[in-house]
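Trainee: Quick one, what's the 3D model for this:
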Amino acid sequence: MSFALPSVKPKPSLPESFDIHEGSLGVPDLMTNGLASARCSVDASHPVALSELNYRKNVDKMNMTVLRNTQGLHAPLRITMELKSAQKIGRLPFLQSSNVMYDVLTGRDLEIGPEDIFNTPEFLEISGQPHAMVERSLGLL
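Mentor: Prediction:
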């Protein structure tokens, strides 16, 4: 019996070509291109890593599909409209939004993850004069 649910199995993905910039000795020239460029071009990621990167999106897609199959099209449309309106809530440019309404609608307020611990406002590197930031966002500067 199929409920038209999206697949949860990770699908391995490999790049079509490995762009390895080799130096004169036939090894990657890390001093010019950087360490990260050599690792990304040589190292193939684990199949589960891609699944973990898209975990939240896959869970949301599966929940919307189950809602559509059980309650009809109105339920996912209503929830999607609420999420879009919650994302449009803004503050002044120099204030960071806490996204409380969006977190409540998605259920993220019940979870604690690394971004909740290591992403505290006192460690943000955003600084600037509030008046200048508002004028810049309005196109006056």
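Trainee: hey, let's count contacts and neighbours off CA atoms from now on
Mentor: OK.
Trainee: And residue 141, how far from residue 132?
Mentor: Counting by C-alpha to C-alpha, to the nearest Å, the separation of residue 141 from residue 132 is 8 Å.
Trainee: Ok, residue 58 next?
Mentor: Going from residue 58 to residue 132 by C-alpha to C-alpha gives 40 Å.
Trainee: do residue 30 as well
Mentor: 40 Å.
Trainee: Residue 43 too?
Mentor: 44 Å.
Trainee: Could you also give me the structure for this second sequence? I'd like to compare it with the first:
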Amino acid sequence: MSFGLPSLKVKPENVNNIQVQEGPFGIPDPLVAGVGGTKLNLGTRHPLEYSEKNYHLNEEKMDMAMLRNIQGLHAPMKLTMEKKFASKVGRLPFLPSSNLQHDVLTGRYLDIGFEDILNTRDLCEVAGQPHAVVERSLGLL
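Mentor: Modelled structure (predicted):
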């Protein structure tokens, strides 16, 4: 019995063998490709990495499919429209936005992650001058 829910199985994105560009000595040149670039091309990644990278997107798809099956098509459409309007709420470029309305609509306001603690805009040591930031965003500067 299928309810139209997306599959929960992890599907790897790269299934083909990747050809590594080798340097003159038969090994990848880290000065050209970089250590990180060489690491990405060697071997395969863990299947959970793909799942974790798209976790919020997969969760949202499951929630929308469940809403559609339970309440009909209007519920996911209304929620999608509210999320779209919440993402369009603008502030002046020099004012940080917490995106509280979008987080409430997606349910992320209940989660505490690394992005909530590390590297927040409130703790930033460099603040731009408001007039210069606005002029740059408008293309005047």
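Trainee: what's the TM between chain one and chain two?
Mentor: The TM-score (TM-score structural alignment, normalised by the length of the first structure) is 0.90; 141 aligned residues with a C-alpha RMSD of 1.7 Å.
Trainee: Between residue 141 and residue 132 of the first structure, which is the more surrounded one?
Mentor: With neighbours defined as other C-alpha atoms under 10 Å, residue 141 of the first structure and residue 132 compare such that residue 132 has more, 14 against 9.
Trainee: Give me the range in the second structure that the helix or strand hosting that one lines up against.
Mentor: According to DSSP states H and E, residue 132 of the first structure maps onto helix 130-138. Under TM-score structural alignment, the alignment places helix 130-138 of the first structure onto residues 130-138 of the second structure.
Trainee: Quick one: distance of the matching stretch to the chain centre.
Mentor: Offset of stretch 130-138 of the second structure from its chain centre (C-alpha atoms, centre = their mean, to the nearest Å): 27 Å.
Trainee: Mind listing residues that contact that stretch?
Mentor: With C-alpha atoms under 8 Å, 6 or more residues apart in numbering as the test, stretch 130-138 of the second structure has contacts from 92-94, 141.
Trainee: List the single closest residue to residue 101 of the first structure in space, sequence neighbours excluded.
Mentor: Once flanking residues are discounted, residue 101 of the first structure sits nearest to residue 86: 6.1 Å by C-alpha to C-alpha, 6 or more residues apart in numbering.
Trainee: Could you verify my assumption that the one you found touches residue 104?
Mentor: No. Checked against C-alpha atoms under 8 Å, the pair residue 86 of the first structure and residue 104 is beyond contact range at 9.9 Å.
Trainee: And the two? Which one has more around it.
Mentor: Taking neighbours as other C-alpha under 10 Å, residue 86 of the first structure and residue 104 compare with residue 86 leading, 17 against 13.
Trainee: for the second structure, which helix is longest?
Mentor: Criterion DSSP state H: the longest helix present in the second structure is helix 55-71.
Trainee: other SSEs contacting that one?
Mentor: helix 74-87 (3 or more C-alpha pairs under 8 Å, 6 or more residues apart in numbering; DSSP states H and E).
Trainee: From the chain's centroid, how far away is the helix or strand following the helix it packs on?
Mentor: Next helix or strand after helix 74-87 of the second structure toward the C-terminus (DSSP H and E): helix 100-106. How far helix 100-106 of the second structure lies from its chain's middle: 15 Å, per C-alpha atoms, centre = their mean.
Trainee: With stretch 24-42 of the first structure instead?
Mentor: 27 Å.
Trainee: Look at residue 61 of the second structure and say how many residues are nearby.
Mentor: Residue 61 of the second structure: 15 neighbours (other C-alpha under 10 Å).
Trainee: Next one: it relative to residue 108 of the second structure, how far apart?
Mentor: 15 Å.
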